[in-house]
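Peer 1: below are the sequence and a predicted model; questions follow.
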Amino acid sequence: MSRFEDLTYRFCRIGVGISFLVLILTVLTQVLGRTFSSSPVWTEELTRFALLYMVAFGAGLSLRSGDLVNVDVVCDSLPGRWPWRLRLVSTVMTAVLCGLLILPAWKYVSIGVMQTSPAMLLRMDFIHFTVFGLLVTLLLFATFRIYRMVFAGEDGKADIREELE
């Protein structure tokens, strides 16, 4: 399980990096285009698409690193095992919600086969896939946290190892 989690973590980090690079290059093209003449039409769409992919890859990473919204002040002030229990319940609820939304998200992706983006003429299922991907990455990272909490005895707090790397 640890090896699969590491591979997923690296894949998502690479995905965020590539998405961010595409976003930077597209915005640079847009700015330079507006500075010297007119900006290409496709840059508006590509910036949105890159941002969607960056969020899809980054959501699970944010859950892992603790960058999503937390109520640690409330949880950590409770006595005994209550903070651990609340972190486990919230992680299980996140995983269940993602699991419930995966099939409707896939239906949303499949509808995109019949649509194209106006400027780039890209099939929209490639773009709608970001919603499905976001749910899958959140589900995976929530499952990893649940596994570590229940079977490895971890406290469920954010993973600070990545800050040390």
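Peer 2: Yep, that arrived.
Peer 1: CA atoms for contacts and neighbours, from now on please.
Peer 2: OK.
Peer 1: so which strand or helix has the residue most central in space within the chain?
Peer 2: In the chain, the centroid-proximal residue (Cα atoms, centre = their mean) is Ala59; its distance is 2.4 Å. Using DSSP states H and E, Ala59 sits in helix 42-65.
Peer 1: surely the residue nearest to the centre of the chain meets Leu134?
Peer 2: Yes: assessed by Cα atoms under 8 Å, Ala59 is found in contact with Leu134 at 6.3 Å.
Peer 1: thinking again about what came up before, would you mind listing the buried residues in the helix holding Ala59?
Peer 2: Buried residues in helix 42-65, counted by 16 or more other Cα atoms under 10 Å: 43, 45-47, 49-65.
Peer 1: want to compare, so here's the second one:
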Amino acid sequence: MNRLSQHIRTLLRVGTGISFLVLIIAVAIQVTARNFGTSPVWTEELARYALLYLAGFGTGLALLTGDLVNVDLVSESLPGRFPWLLRFISALLVLPFCLLLVLPAWKFTSIGAMQTSPAMGLPMNYVHGSILLLLVVLAFAALARCIEMLTGASDGRPENLSGEIE
């Protein structure tokens, strides 16, 4: 499971990086072109789609690494195993919510095959697929996080804390 998790983390990092790169390029073209008149219409659309895929890849990665936003002011001040238990329950609750939404997201994605984006002419199922990707990746991340916490491979805290005083 650890090797599979590492491969998935690498894939998610690459997907997040490519999405962010596409977003940067689209916005750079848009801003630069405005200095010479008007920017191409497709840059606005591409930036939105890149942002959707950035969320699709990045949200699961953030949950896997513990970097997803947490409200831990109260939970981490509790005694004993309560902080661990709350982190585990949070990850555990994400799983059924994602799985519950996968089928509707699949239907939403398949409907997009009958539509095209206005500026780029891209079949919308590629765009709508970002939501399906987000749910599947987030479900996997929640499952992996629960397994890691149950096996003791992780305590559910963020992996890369910076600026923390021990």
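Peer 2: Noted; the coordinates are in hand. These numbers were taken from a predicted model, which means no experiment stands behind them.
Peer 1: TM between them?
Peer 2: Once superposed, the chains reach a TM-score of 0.92 (TM-score structural alignment, normalised by the length of the first structure), with 161 aligned residues with a Cα RMSD of 1.4 Å.
Peer 1: residues in contact with the residue nearest to the centre of the first structure?
Peer 2: With contact taken as Cα atoms under 8 Å, 6 or more residues apart in numbering, Ala59 of the first structure is in contact with 134, 137-138.
Peer 1: just Phe108 of the second structure next, same as before
Peer 2: Counted by Cα under 8 Å, 6+ apart, Phe108 of the second structure has contacts 125, 128.
Peer 1: is it true that it lies in a strand?
Peer 2: No: with DSSP: H, G, I helix; E, B strand; the rest coil as the criterion, Phe108 of the second structure is located in helix rather than a strand.
Peer 1: quick check: the gap between it and Thr38 of the second structure.
Peer 2: 34 Å (Cα to Cα, to the nearest Å).
Peer 1: Pro104 of the second structure now?
Peer 2: Using Cα to Cα, Pro104 of the second structure is found at 39 Å from Thr38 of the second structure.
Peer 1: superposed on the first structure, where does the helix or strand hosting Ile89 of the second structure end up, distance-wise?
Peer 2: Per DSSP H and E, Ile89 of the second structure falls inside helix 82-111. Superposing on the first structure and averaging over aligned pairs (mean Cα distance after the TM-score superposition for the first structure), helix 82-111 of the second structure comes out at 0.8 Å.
Peer 1: now the next helix or strand after that helix and helix 82-111, what's the angle there?
Peer 2: Using DSSP H and E, the helix or strand that directly follows helix 82-111 of the second structure along the chain is helix 124-151. Orientation check (axes from the mean of the first three to the mean of the last three Cα atoms, to 10 degrees): helix 124-151 of the second structure against helix 82-111 gives 160 degrees.
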